[in-house]
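>>> Structure here, sequence nowhere to be found:
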């Protein structure tokens, strides 16, 4: 007797085009803004334009007058599965699973007086489409998964004293989720049948808050501390099944309550601490340390297994909290030109033995650089590039009922993120 895994929804695949991202402990901090060229170093202390409100709302007090910041980004992935020893599924290797993904962000700010500044940000919170070839070896785990989102954040920053500032902003997050997988009809004694198809999709909105403190420690040193609360999202939809040609399987699916399936997502709370030091009139050194509560994300996902013994639902992602550290520098080459560079590291939210096909991720190194050019007194232009290096990631994912295993690796995996934009001062 052979077992069936009908579907797997899983894990957040997210990639933030802004402050949070690919669920897997890889946070994509790049929203196209100038600070993207620092690999997140000093993100909670930099306040050169209104985009600081998404990293530390308190930084908005240093953005003078009225300003607008418009950014664009393009993420290019190079992640592909390679079959390994012990693989028990037929099919091809799936191709490059992460194609070009564009993103954009908009931030505006207005200084009310010497103490208070207001602002608004609209930026991508999630944005990832993972797509394998339909007939790849892991098609019964996942063929395609998409999660896209946007955050809307009004912000108020207030200078409490000459050295201490505070900021906060409620964050409305809207997200769309879709997953697709093949259904194996050749179970429960049947053979020679073509695959069926499963699709699940829904959208939802949730509310959180961003808080921040900014402290001037002497003439050369600034400290920043920022917190983002978790945001709860709940997707509810009736799974769609097509081409279920096995009558016993069709009966088993009808026998369980799949009129509405709920998937709860907890976008994790985060803490970020940053420091900057003015080494000279031209050089500024920056650093950041961060924590992200991905362990609360661990119950995301549904796996439905059908055998002659019945049908069951189970899930266990075994995600864990992650840490981030980064260092960087800015060089003011001339009154018009500023150069940024940074190196960062994010720990993995999943152990090698728990990696899954719908969220192939690992610890990541990021190497970033960018330039900002003052074209006019009221207009700055910037461009950034980030390499996110994931390296080699092994996978051994098994079906809960049958024990059949997808085995292999994702070798030399990397993300390339291009960004650019402009800041206007009115």
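Sure, I can see it. Nothing here was measured: the structure is a model prediction, and the numbers come from that model.

>>> only C-alpha atoms for contact and neighbour calcs from this point on.
OK.

>>> count of neighbours near the nearest residue to residue 51 once chain neighbours are set aside?
For residue 51, ignoring the flanking residues on the chain, the nearest one in space by Cα to Cα, 6 or more residues apart in numbering is residue 107 at 5.6 Å. One way to gauge burial is a neighbour count; for residue 107, by other Cα atoms under 10 Å, it gives 25.

>>> Repeat that for residue 223.
Each residue near residue 223 was counted by other Cα under 10 Å, and the total is 21.

>>> just residue 66 next, same as before
By the other Cα under 10 Å criterion, the neighbourhood of residue 66 contains 17 residues.

>>> is it true that it touches residue 110?
Yes. Using Cα atoms under 8 Å, residue 66 is in contact with residue 110, at 4.4 Å.

>>> Quickly find the element holding residue 46.
When secondary structure is defined using DSSP states H and E, no element contains residue 46, which sits outside every helix and strand.

>>> same thing with residue 198?
Here residue 198 is assigned to strand 196-217, by DSSP H and E.

>>> any idea how far that strand is from the chain center?
When distances are taken as Cα atoms, centre = their mean, to the nearest Å, strand 196-217 is centred 10 Å away from the chain's centroid.

>>> Also stretch 77-87?
Relative to the centre of its chain, stretch 77-87 is centred 22 Å away, using Cα atoms, centre = their mean.

>>> what do you get for stretch 213-220?
30 Å.

>>> Ok, stretch 260-275 next?
The answer for stretch 260-275 is 10 Å, by Cα atoms, centre = their mean.

>>> So which bits of it are buried?
Taking 16 or more other Cα atoms under 10 Å as the basis for neighbour counts, the residues of stretch 260-275 that come out buried are 263, 265-275.

>>> Put this next to the previous one:
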């Protein structure tokens, strides 16, 4: 195997790793189907984000529909934190290894490896919003959020270590926004999304003389570090159809990131005599995040009960491939890895009950379809269809201070894992398994109006 062939093997793996490079500033595990993170509002979490494009209860509407600021008099500042406690389980169902260099010993034999343990740690995810009424028709706002991302780390002997061992991705989303009241019942709003993304991704490289063997010391390793600044926009419409019915529509552009960075490889022992211990190379890759459209409904039944519903569509088919480009002087051409994400959707319903002048109680359900498909799903996003069960409450301490709390349980369905890794280094690791998991979320927010 030539040196260039070995480095092309790296480019394939780097491409697959970059497939997940939309991430969160606070090392958050993924909390919505795909790698979108919905947890940008505590009051919204309490109703499973039902009607969030239409509710405009507090300044977190800046993220979900900035047109909703027209329902917020004066100035409001909000700070919140969501504590995410996820658990994922990846199970081996008969993975095998083959070797071009040692076919008599390794020809479709099962190899040993652990389950990787729970790859996630409990993680706090904060966000911040401020809205300001300039006059009777104009509002300005700003949001600091983390709309995409994940972070996980598997045990060293993970059976799927050739797919991933560690993912540490970060993104910061800055959103200056504006809303304008066109009529007494119709408002528009929009914002600029300015994002900084950073990624560190690792996985093992199989030794073609000992693929999937019991001695992990023979494995190689590759690591990618890359970052990017890019920007996009979002637009919203809010219509107060009647005194008791409100409809909201929101569109968020799928930002296309170009991440520039450096890939480092430690070659497996079977390749060291031929091509050396490893190398380091500059590279870049595109990551196209999904366009999103949300349609929300808020319906007051009486002075105490309000119902909400929302349909949200994700153009995850934007994410069809990751193409990695290396420095032309390296001798490596472009390399792409198919991701084959499909468009998906989420549907949520919820209700609020006004207990008295200070307390509001809420609850909601959501069904969130995964965009991943069999044959392409990876251990970096052990994803499945998600069912949300949420409840929460708000407390108003006079005209200025307000507090929100919420709890959510998310059940992640069992899905298959069917991947092949290592072909370009003379090995074929056929990973066969299942993934499933769940998430607990606790959240709290404080608001101040003046």
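Perfect, thanks for sending it. Keep in mind that this is a model prediction, so the values were computed, not measured.

>>> TM between them?
Once superposed, chain against chain, the TM-score is 0.89 (TM-score structural alignment, normalised by the length of structure 1); 415 aligned residues with a Cα RMSD of 2.9 Å.

>>> can you count the residues close to the equivalent of residue 98 of structure 1 over in structure 2?
Residue correspondence to structure 2 (TM-score structural alignment): residue 98 of structure 1 is matched to residue 120. As a burial measure, the neighbour count of residue 120 of structure 2 was computed by other Cα under 10 Å and equals 20.

>>> Can you tell me, leaving aside adjacent residues, what's nearest to residue 120 of structure 2?
Closest residue to residue 120 of structure 2 in three dimensions, ignoring its sequence neighbours and counting by Cα to Cα, 6+ apart: residue 152, at 5.2 Å.

>>> Is there a neighbour count for the one you found? I'd like the number.
Counted with other Cα under 10 Å, the neighbours of residue 152 of structure 2 add up to 23.

>>> Next: the one 5 residues further on.
Neighbour count for residue 157 of structure 2, taken as other Cα under 10 Å: 18.

>>> Over to residue 55 of structure 1?
By the measure other Cα under 10 Å, the count of residues near residue 55 of structure 1 is 27.

>>> my read: it touches residue 43, true?
Yes. Counting by Cα under 8 Å, residue 55 of structure 1 does reach residue 43; the two are 6.1 Å apart.

>>> got the buried residues for the strand holding residue 198 of structure 1?
Along strand 196-217 of structure 1, these residues count as buried under the neighbour rule (16+ other Cα under 10 Å): 196-203, 205-216.

>>> cool, and stretch 357-367 of structure 2?
For stretch 357-367 of structure 2, burial by neighbour count (16+ other Cα under 10 Å) applies to 360-367.

>>> same thing with stretch 140-155 of structure 1?
Neighbour-count burial for stretch 140-155 of structure 1, counted by 16+ other Cα under 10 Å, picks out 140-155.

>>> tell me, how many neighbours does the counterpart of residue 314 of structure 2 in structure 1 end up with?
In structure 1, residue 314 of structure 2 lines up with residue 292, judged by TM-score structural alignment. For residue 292 of structure 1, the number of neighbouring residues by other Cα under 10 Å comes to 24.

>>> got the contact list for residue 292 of structure 1?
Residues counted as contacts of residue 292 of structure 1 (Cα atoms under 8 Å, 6 or more residues apart in numbering) are 25, 268-271, 321-323.

>>> so where do the strands sit in the stretch 251-400 of structure 1?
If you assign secondary structure with DSSP state E, counting those that start in this stretch, the strands in the stretch 251-400 of structure 1 sit at 261-267, 270-278, 283-292, 301-307, 310-314, 322-332, 337-346, 364-376, 379-398.

>>> Relative to residue 191 of structure 1, which of the ones you listed is closest?
Proximity to residue 191 of structure 1 (Cα to Cα) singles out strand 301-307 among those, at 14.9 Å.

>>> same for the closest one, what does it pack against?
strand 4-10, strand 310-314 (3 or more Cα pairs under 8 Å, 6 or more residues apart in numbering; DSSP states H and E).

>>> so can I have CSV of the ones you listed showing distance to residue 88 of structure 1 and mean neighbour count?
Conversion of these to CSV gives the following (distance: least, Cα to Cα, whole Å; neighbours: other Cα atoms under 10 Å):
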stretch, distance to residue 88 of structure 1, mean neighbour count
strand 4-10, 14, 24
strand 310-314, 22, 14
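
>>> Dump those strands to CSV, plus distance to residue 424 of structure 1.
Converted to CSV, those look like this (distance: least, Cα to Cα, whole Å):
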stretch, distance to residue 424 of structure 1
strand 4-10, 41
strand 310-314, 51
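
>>> So which of these is nearest residue 405 of structure 1?
Between residue 405 of structure 1 and these, the tightest spacing by Cα to Cα is seen for strand 4-10, at 11.5 Å.

>>> tell me the strands in the stretch 101-250 of structure 2, going along the chain?
With DSSP E, counting those that start in this stretch as the criterion, the stretch 101-250 of structure 2 has strands spanning 107-110, 123-133, 138-145, 151-153, 166-181, 186-205, 220-240, 245-252.

>>> can you name the residues of structure 1 that the third one overlays?
Aligned by TM-score structural alignment, strand 138-145 of structure 2 corresponds to residues 116-123 of structure 1.

>>> mean shift between that stretch and structure 2?
Once the two models are superposed, stretch 116-123 of structure 1 sits on average 0.9 Å from its counterpart in structure 2 (mean Cα distance after the TM-score superposition for structure 1).

>>> what does that stretch contact?
The set of residues that contact stretch 116-123 of structure 1 without belonging to it, under Cα under 8 Å, 6+ apart, is 17-18, 31, 50-51, 53-54, 60-61, 63, 104-112, 150-159.

>>> please redo it, this time with the cut-off set to 7 Å
By Cα atoms under 7 Å, 6 or more residues apart in numbering, the surrounding residues in contact with stretch 116-123 of structure 1 are 18, 60-61, 104-111, 150-159.

>>> ditto for stretch 161-169 of structure 1
Outside stretch 161-169 of structure 1, the residues within contact range by Cα under 7 Å, 6+ apart are 57-58, 153-160, 209-216.

>>> same question, stretch 399-416 of structure 1
Contact with stretch 399-416 of structure 1 is made by 2-5, 75-89, 138, 305, 386-398, as judged by Cα under 7 Å, 6+ apart.

>>> Flag every buried residue along that stretch.
Counting neighbours by 16+ other Cα under 10 Å, one finds that the buried residues in stretch 399-416 of structure 1 are 399-401, 404-411, 413-416.

>>> any idea whether the equivalent of residue 240 of structure 1 over in structure 2 is helix, strand or coil?
Matched across to structure 2, residue 240 of structure 1 falls on residue 264, judged by TM-score structural alignment. Look at residue 264 of structure 2: counting by DSSP: H, G, I helix; E, B strand; the rest coil, its state is strand.
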